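1. Predicted structure and sequence below. I'll ask about it afterward.
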Amino acid sequence: MVKFLLTPRDMEFYNLFEQDTSNLVAAAEMLVDLFDNYENVEAKASQLKDLEHKGDTITHDIIQRLHRTFVTPIDREDITLLAHSLDDVMDLIEAAGRTACLYRIAQPTERARQLARIVARVTHKLNEAMPCLRRHDQFPRIIKQCVEINTLENEADDVDHAALAELFEVCHLDACEVIKWREIYDHLESATDRGEDVANVLEGIVLKHA
């Protein structure tokens, strides 16, 4: 018999988390498009801001619902941590696009494009994992996605290190350009770090409820 984590009246927590990861995917894909097709940058950055606002609303709804709910489907601290960890990923995705727009960079580097694509892959993994929280028999799929997210985070570290090395090897870049790109790279790589944080929370929930 399939064992469920919660009664139907509590399902809204899972609905909200799934909305959140779906919104993350939309933002990450928008960021990939911003870097791959570097035109209408201000409009794309504005769309990223709108998606961030949507994410903030979802986070607020989760926390407000938590205050109103006596019996929660998973530990209260895990709900809070999961909501804020997802929000951190969104903030960094938006920051990467906003910074590129604000600094008026001429063209994205190939390393920036690579990092944006890794961020998008992480969000897709989170989006695939989140619905599996509803059913114990789907927990192994969560672990699988978490392992793959860890691999992606390591890949992002490697790309980030290579990007910084190349940045200092390009002799024609002035100090301002170096500072701009270091900040953009930091936002992108940090987004994968925070994505791994979400994966760690999910894995912890699985271990508690397995």
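-> Alright, I've got the coordinates.
2. drop to CA atoms for contacts and neighbour counts, all remaining ones
-> OK.
3. any idea how far residue 208 is from the closest residue to residue 164 other than its chain neighbours?
-> Spatial nearest neighbour of residue 164, excluding adjacent residues (C-alpha to C-alpha, 6 or more residues apart in numbering): residue 182 at 7.1 Å. Distance, residue 182 to residue 208, using C-alpha to C-alpha, to the nearest Å: 39 Å.
4. just residue 191 next, same as before
-> Residue 191 is 26 Å from residue 208, where distance means C-alpha to C-alpha.
5. The two: which is more packed in?
-> residue 191 (32 against 10; other C-alpha atoms under 10 Å).
6. what about the residue nearest to residue 164, neighbour count?
-> For residue 182, the neighbour count with other C-alpha under 10 Å is 16.
7. Residue 22 now?
-> The tally of other residues near residue 22 (other C-alpha under 10 Å) stands at 19.
8. Surely it touches residue 127?
-> Yes. Taking contacts as C-alpha atoms under 8 Å, residue 22 lies within contact range of residue 127: 6.0 Å.
9. Centroid-nearest residue for the chain?
-> By C-alpha atoms, centre = their mean, the chain has its centre lying nearest to residue 89, at 3.6 Å.
10. Helix or strand for it, just tell me which one.
-> Assigning secondary structure by DSSP states H and E places residue 89 in helix 76-102.
11. Tell me the buried residues in the helix or strand hosting residue 205?
-> Following DSSP H and E, one finds residue 205 within helix 175-209. By neighbour count on 16 or more other C-alpha atoms under 10 Å, the buried set for helix 175-209 is 180-182, 184-185, 187-203, 205-206.
12. quick one: that helix to helix 76-102, angle?
-> Following axes from the mean of the first three to the mean of the last three C-alpha atoms, to 10 degrees, one obtains 160 degrees for the angle between helix 175-209 and helix 76-102.
13. mind checking how far helix 175-209 is from the chain centre?
-> Computed by C-alpha atoms, centre = their mean, to the nearest Å, the chain-centroid distance of helix 175-209 equals 7 Å.
14. which secondary structure elements does it contact?
-> On a contact count with 3 or more C-alpha pairs under 8 Å, 6 or more residues apart in numbering; DSSP states H and E, helix 175-209 meets helix 76-102, helix 110-129, helix 139-169.
15. ok, structure two:
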Amino acid sequence: MGFSFFPRTVKFFRLFEEQNRKLQRAAGHLCTLFEDGADTEEVCKQVNIIESEGNVISRNIARELSLTFITPLDREDIHDINVSQEDILNAIKAVSTRMEVYEPSRMRYPAKKLAQNIRGMVEESGKMLACLACNKTGETSMERIRWLKYESETLLLVGIGELYDCEVKDYGTILEIVKWSHIYDRIESAVDRVDTLGDILEGVMLKNA
């Protein structure tokens, strides 16, 4: 296959949106994972499948970028969006993996709400991608992402504070604190990565306004 000298706009944005739909599905499974009585093994299996599918899309985007001479966006912007969405999917998988390995004794409200916030942020990033494809602004979605990021920072502080405020009765309590500390660490990473995607999309929109 040779180089294309024409911007295959639809293909790039279609792939971005397909990639984001995978993120939304994974984020939905993440919310399920933090519900009481969830089938952790099955949910994590589904997240792993989605992550593998997402890797295929990421490689397709990278290949299209290498084969297209004139692109609808700056090449580095296409690369950054692609890598950022892949990073989010990896971060969601990291959270689900730790939930499967650590098997905490009970779910915690801050973690449940954080998972919902991640899903909300991912959904808003999808709206921003749709706006970018139509050369529209995504200010409302960006503001929503920032609000969810702010709320998530507060929830993380509450969640971690809750861990260390509990009465340590035995080794099991200490182990539970350690487990949730690691889980919250991965959740924080996922939140940060979705926020980074929002910043990237906002920058691309401003550049192409």
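-> That came through fine. Note that the structure is a prediction, hence the values are computed from the model and not measured.
16. Now the TM-score, please.
-> After superposition, the two chains reach a TM-score (TM-score structural alignment, normalised by the length of the second structure) of 0.91; 201 aligned residues with a C-alpha RMSD of 1.4 Å.
17. one step back: any idea how far the residue nearest to residue 164 of the first structure lies from residue 29 of the first structure?
-> For residue 182 of the first structure, the distance to residue 29 of the first structure (C-alpha to C-alpha) stands at 22 Å.
18. Also residue 142 of the first structure?
-> As judged by C-alpha to C-alpha, residue 142 of the first structure and residue 29 of the first structure stand 22 Å apart.
19. With residue 51 of the first structure instead?
-> 11 Å.
20. One more: residue 18 of the first structure?
-> Residue 18 of the first structure sits 17 Å away from residue 29 of the first structure, going by C-alpha to C-alpha.
21. likewise residue 92 of the first structure?
-> Plainly put, residue 92 of the first structure is 14 Å away from residue 29 of the first structure if you go by C-alpha to C-alpha.
22. Also residue 74 of the first structure?
-> According to C-alpha to C-alpha, residue 74 of the first structure and residue 29 of the first structure sit 30 Å apart.
23. With neighbour numbers in mind, choose between those two.
-> residue 29 (20 against 16).
24. any idea of the angle the strand or helix carrying that one forms with helix 175-209?
-> Using DSSP H and E, residue 29 of the first structure falls within helix 12-36. Here the directions of helix 12-36 of the first structure and helix 175-209 differ by 150 degrees (the same axes, to 10 degrees).
25. Does anything pack onto the following helix or strand past helix 12-36 of the first structure? Which helices or strands?
-> Later in the chain than helix 12-36 of the first structure, the nearest helix or strand by DSSP H and E is helix 41-68. In this structure, helix 41-68 of the first structure packs against helix 12-36, helix 76-102, with contacts taken as 3+ C-alpha pairs under 8 Å, 6+ apart.
26. Next, the buried residues of helix 41-68 of the first structure.
-> For helix 41-68 of the first structure, by 16+ other C-alpha under 10 Å, it's 41-42, 44-45, 47-49, 51-52, 54-56, 58-59, 61-63, 66.
27. Mean deviation, it versus the second structure?
-> Superposing on the second structure and averaging over aligned pairs (mean C-alpha distance after the TM-score superposition for the first structure), helix 41-68 of the first structure comes out at 0.8 Å.
28. Over in the second structure, find the residue span that helix aligns onto.
-> Alignment of helix 41-68 of the first structure against the second structure: residues 40-67, by TM-score structural alignment.
29. repeat for stretch 143-160 of the first structure
-> The alignment of stretch 143-160 of the first structure onto the second structure (TM-score structural alignment) covers residues 139-156.
30. Run through who's touching the matching stretch.
-> Around stretch 139-156 of the second structure, the neighbours that count as contacts under C-alpha atoms under 8 Å, 6 or more residues apart in numbering are 110-111, 113-114, 117, 120-121, 124-125, 127-128, 184, 188, 191-192, 195, 198, 202.
31. at 7 Å instead, please
-> Stretch 139-156 of the second structure is contacted from outside by 110, 114, 117, 121, 124, 127-128, 191, 195, 198, using C-alpha atoms under 7 Å, 6 or more residues apart in numbering.
32. Out of those residues, which is nearest to residue 159 of the second structure?
-> In terms of C-alpha to C-alpha, no member of the contacts of stretch 139-156 of the second structure lies closer to residue 159 of the second structure than residue 110, at 5.4 Å.
33. if I look at that closest one, how far off is residue 39 of the second structure?
-> Computed as C-alpha to C-alpha, the residue 110 of the second structure to residue 39 of the second structure distance reads 20 Å.
34. Pick out whichever of the two has more residues nearby.
-> Just comparing residue 110 of the second structure and residue 39: by other C-alpha under 10 Å the higher neighbour count belongs to residue 110, 19 against 12.
35. OK, contacts around the nearest residue to residue 138 of the second structure once chain neighbours are set aside?
-> Closest residue in space to residue 138 of the second structure, ignoring its immediate chain neighbours: residue 128 at 5.1 Å, by C-alpha to C-alpha, 6+ apart. Residue 128 of the second structure is in contact with 138, 141, 201, counting by C-alpha under 7 Å, 6+ apart.
36. residue contacts, the last one?
-> Residues in contact with residue 201 of the second structure, defined by C-alpha under 7 Å, 6+ apart, are residue 128.
37. same check, this time on residue 193 of the second structure
-> 87-88.
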